[in-house]
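Colleague: The following block contains a protein sequence and its predicted model.
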Amino acid sequence: MTGRSNEPSEIIRNRQINVCCVQETKWRGFKSRNIGNDYQLLYHGTTNKRNGVGIILDKNLKQRIINVERKSDRLIAVKLAMDNHTPFNIISPYAPQTGCTEQEKLDFWDDFDQSASLMWSDFEKFCIEKAREILGVSKGALRSAKDPSWWNDNVKELIKSKRNAFKTWQKSDLDEDRAVYRVLEGTVKSAVAQSRAAANEDFYNRLKKAENENTIYKTAHQRHRLTLDIKNNKYIRNTQGKLLKVDKDITERWKEYYEQLMNEEFLSEPIPQLPPIERPLDAIILEETRKAIAKMKYHKAVSSDQIPASPSGKN
């Protein structure tokens, strides 16, 4: 997968595949990555030399993730919430082959049997209860985040030329048109790579010249969120702990939550009763007025006396 993350997404999109399990990713870590065309790859690997498994989801299914279980760099499972149905489980295994130790093979099959048994029981229950019901229809995906920093007019024109050359080749089926398309394809790849490199260099230069630490922390937080498995927590649980998967039920639960939050009374200490003052109040002196005005913030709305705070803090 290293250096070729866009190629699987192109193949999957052309073949209209929603879910794809991949092995030998050779990516170290246990994160999530956008590989292009709104496809998300959830992967797990302990080294960049061997093994590594992952699951690729399209733009609709990646919004339904409710749990990701990474057993090892040979076994990963994802649980998806489906409308009006029990959760759907996807397993991506990579069985040990010749050259692996017996202990490694035993560990893999123990993990696989444990995950498969639990998922099969859920699947069996689903088949019995939901076999005669019609599948629900999604109301649309949430807006996906894209990185437009490398996009420019030059790349736009080159991609447009490549698409036109591809259409011409498909219509004529001539070797000359195919050669033109291949040349433009290489030119586009090179231009995109250079544009991405320039955008990354500009990004890191802006980080070096950041005015304060908040800008750096904000950028780091945004990049970290892009690697999370579950980016949109759409599905919630009710008061009984049951997972809600229908939009109407989710909306009702949020309504109940805010009604309780906004109308809940909190205990407070009673206001102490002070003895009344038996004499006239002291007059406010000029120095007290100046100190009060100095503590006031600028550009704030005036009170009933319609007296604003002057910039100098003086009357």
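Modeller: Received it, and whenever you're ready, just let me know what you need. Numbers count the residues shown, from 1 in each chain.

Colleague: CA atoms for contacts and neighbours, from now on please.
Modeller: Will do.

Colleague: which stretches of the stretch 151-300 of the chain form strands?
Modeller: 236-237, 243-244 (DSSP state E, counting those that start in this stretch).

Colleague: closest to F108 out of these?
Modeller: Among those, strand 243-244 comes nearest to F108, with 30.3 Å by Cα to Cα.

Colleague: by contact count, what packs against the closest one?
Modeller: Secondary-structure packing of strand 243-244 (3 or more Cα pairs under 8 Å, 6 or more residues apart in numbering; DSSP states H and E): strand 236-237.

Colleague: Can you say which helix or strand has L106 in it?
Modeller: In this structure, L106 sits in helix 102-130 according to DSSP states H and E.

Colleague: Buried residues in that helix, which are they?
Modeller: Within helix 102-130, the residues scored as buried using 16 or more other Cα atoms under 10 Å are 108, 112, 115-116, 119.

Colleague: Highest mean neighbour count out of the strands of the stretch 151-300 of the chain?
Modeller: Highest mean neighbour count of the strands of the stretch 151-300 of the chain: strand 243-244, a mean of 18 (counted as mean count of other Cα atoms under 10 Å).

Colleague: Going by neighbour count, which residues of stretch 180-190 are buried?
Modeller: 181, 184-185, 187-188.

Colleague: do stretch 158-173 as well
Modeller: 158-159, 161-162, 165-166, 168-169.

Colleague: who's in contact with it?
Modeller: 177-178, 180-181, 184-185, 187-188 (Cα atoms under 8 Å, 6 or more residues apart in numbering).

Colleague: same thing but 7 Å
Modeller: With contact meaning Cα atoms under 7 Å, 6 or more residues apart in numbering, stretch 158-173 is reached by 177-178, 180-181, 184-185, 188.

Colleague: for comparison:
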Amino acid sequence: MKAADFAAAQWSRATGAGVDPHEYRRVTDGLASVADWGPSLLRTGHAHLERAQQAGSAVSAGEHLLTAARWFHLATLAHDEAAPRAAAEADAALTRALMLLEPGARRLTGEGFTGWLRGPADAPVVVVVPGLDSAKEEFLDLAAALLARGLAVCVLDGPGQGVRAATSVLTPAYEQVVGRVVDTLGAARVGLVGLVGLSLGGYFAARTAALEPRVAAVATVSGPFRLDWERLPPPVRDIMARRTGGADSAREFARQVDLTGLAPRIAAPLLVVDGGRDVIPGVSDGQALARLAPQGTYLPVPHGDHLLGNARPDWLPQLADHLAHALKEAHA
């Protein structure tokens, strides 16, 4: 793939993650090949680290660090030798940013997960679940929307994701990961949680909602209802093979991504968001999930692409309100 085509394919995802569109074009327009993607985006992240060092206030420094975290995460999307370093730098930049901007934020680490708990100590918690090659640094704007509604947020890297991608592999049994996260929240947080899953994380979130009784509200964005390995595009299969430990493991993983039997077991209020332009061979969208779940609501956005970074006003406020209302009712 040409560098220009690769950059165009990541455009909506990058801007949806909060990267300035003008800076994105300046950085990616000059790439000679996809091999330049990781090193170039790492340099951009480092430039924001330097700005953080020179900033005149803690707020400005924290904002530059959040921007650096976004760029470092985007640097991983070429899946080259720079990806593990970029993921580690994204995690470090986010850590520094939250230490400056949110001194009350709490680092969470346990078996199979690394993340941050942010927001009011007495508020219901929403766990943000990333997907195949996303990470906790990609969905900072989603976290901000939830925090603005008075919720607490746990942004998460699970097995095979983000900073954990270099040392672990994806697992279909994500309900076990979320269960350990809820246990780690401690006595003050015992109770019900919300989930929002994005891309493959939508499958993880829906599966968890069916199997973990402490989930009181759930939303999915561009999540698959079912995967067909033979029809998946080669780039998707390649990424899945990297994240699961090989082609055979990836094929078995894809076989397990099927919510047909689990969807009717989701008792919590569920919002399913899909983009009409998100058409990937071998991926069944979430309409069947919304239909089979007892409290499922389907929100199709005809012009939305994968992760709907090109249509945020059409779904993000409604999703954040859905989780806020459902969790506050559950805790009333």
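Modeller: That came in fine, so what should we check first? None of the values given here were measured: they were computed from a predicted structure.

Colleague: TM-score, when you put one on top of the other?
Modeller: The TM-score (TM-score structural alignment, normalised by the length of structure 1) is 0.24; 129 aligned residues with a Cα RMSD of 6.7 Å.

Colleague: returning to what we had before: specify which member of the buried residues of stretch 180-190 of structure 1 is nearest to E256 of structure 1.
Modeller: Distances from E256 of structure 1 to the buried residues of stretch 180-190 of structure 1, taken by Cα to Cα, are shortest for V188, at 53.0 Å.

Colleague: mind checking how far that closest one is from E7 of structure 1?
Modeller: Applying Cα to Cα, to the nearest Å, the value for V188 of structure 1 to E7 of structure 1 is 14 Å.

Colleague: same question, Y258 of structure 1
Modeller: Distance from Y258 of structure 1 to E7 of structure 1, by Cα to Cα: 46 Å.

Colleague: how close does L49 of structure 2 get to L42 of structure 2?
Modeller: According to Cα to Cα, L49 of structure 2 and L42 of structure 2 sit 11 Å apart.

Colleague: Please say which of those two ends up with more neighbours.
Modeller: L42 (24 against 21; other Cα atoms under 10 Å).

Colleague: Three-state assignment for the more buried one, please.
Modeller: Using DSSP: H, G, I helix; E, B strand; the rest coil as the criterion, the local structure at L42 of structure 2 reads helix.

Colleague: can you pull the contacts of the nearest residue to it once chain neighbours are set aside?
Modeller: Nearest residue to L42 of structure 2 in three dimensions, chain neighbours excluded: F72, at 5.7 Å (Cα to Cα, 6 or more residues apart in numbering). F72 of structure 2 makes contact with 41-42, 45, 86-87, 89-90 under the criterion Cα under 7 Å, 6+ apart.

Colleague: 6 Å instead?
Modeller: Residues near F72 of structure 2 by Cα atoms under 6 Å, 6 or more residues apart in numbering: 42, 45, 86, 90.

Colleague: What residues sit buried inside the top strand by length along structure 1?
Modeller: Once structure 1 is assigned using DSSP state E, the strand that runs over the most residues is strand 65-72. Applying a neighbour-count criterion of 16+ other Cα under 10 Å, the buried positions in strand 65-72 of structure 1 are 65-66, 68, 70, 72.

Colleague: List just the nearest of those residues to L226 of structure 1.
Modeller: I65 (14.6 Å).

Colleague: how many neighbours does the nearest residue to the closest one once chain neighbours are set aside have?
Modeller: Nearest residue to I65 of structure 1, sequence neighbours excluded (Cα to Cα, 6+ apart): L80, at 4.7 Å. Using other Cα under 10 Å, L80 of structure 1 has 18 other residues around it.

Colleague: And L80 of structure 1, how far from R163 of structure 1?
Modeller: 35 Å.

Colleague: Check A197 of structure 1 too.
Modeller: From A197 of structure 1 to R163 of structure 1 the distance is 23 Å (Cα to Cα).

Colleague: and whichever strand or helix holds V127 of structure 2, what does it pack onto?
Modeller: Using DSSP H and E, the element containing V127 of structure 2 is strand 125-129. Secondary-structure packing of strand 125-129 of structure 2 (3 or more Cα pairs under 6 Å, 6 or more residues apart in numbering; DSSP states H and E): strand 152-157, strand 193-198.

Colleague: Could I get the buried residue list for whichever strand or helix holds A9 of structure 2?
Modeller: Using DSSP H and E, A9 of structure 2 falls within helix 3-16. Buried positions in helix 3-16 of structure 2, judged by neighbour count with 16+ other Cα under 10 Å: 3, 6-7, 11-14, 16.

Colleague: what kind of secondary structure is D321 of structure 2 in?
Modeller: Applying three-state DSSP: D321 of structure 2 is helix.

Colleague: What ranges does structure 2 have for its strands?
Modeller: Here structure 2 has its strands, by DSSP E, at 106-110, 113-118, 125-129, 152-157, 193-198, 215-221, 226-227, 270-275, 283-284, 296-301.

Colleague: now for the second one, which elements pack on it?
Modeller: So that's strand 113-118 of structure 2. strand 106-110, strand 152-157.

Colleague: if we look at that strand, which residues are touching it?
Modeller: 105-108, 152-158.

Colleague: Mind putting the residues you listed into CSV with distance to V283 of structure 2 and neighbour count?
Modeller: Below are the contacts of strand 113-118 of structure 2 laid out as CSV (distance: Cα to Cα, whole Å; neighbours: other Cα atoms under 10 Å):
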residue, distance to V283 of structure 2, neighbour count
A105, 36, 20
R106, 36, 17
R107, 34, 15
L108, 32, 16
A152, 32, 25
V153, 29, 27
C154, 28, 28
V155, 25, 26
L156, 24, 26
D157, 23, 27
G158, 22, 29
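
Colleague: Mind putting those residues into CSV with distance to Q176 of structure 2?
Modeller: Below are those laid out as CSV (distance: Cα to Cα, whole Å):
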residue, distance to Q176 of structure 2
A105, 24
R106, 21
R107, 19
L108, 16
A152, 21
V153, 19
C154, 16
V155, 16
L156, 14
D157, 14
G158, 10
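
Colleague: related to what we said a few turns ago, closest one to L211 of structure 2 out of the contacts of F72 of structure 2, please.
Modeller: The closest of the contacts of F72 of structure 2, once distances to L211 of structure 2 are taken by Cα to Cα, is A90, at 31.3 Å.

Colleague: Which residue, other than its chain neighbours, is closest to the closest one?
Modeller: A69 (4.2 Å).

Colleague: Tell me which residues touch that neighbour, please.
Modeller: Per Cα under 6 Å, 6+ apart, neighbours of A69 of structure 2: 90, 93-94.

Colleague: ditto for R106 of structure 2
Modeller: 116-117 are the contacts of R106 of structure 2 under Cα under 6 Å, 6+ apart.
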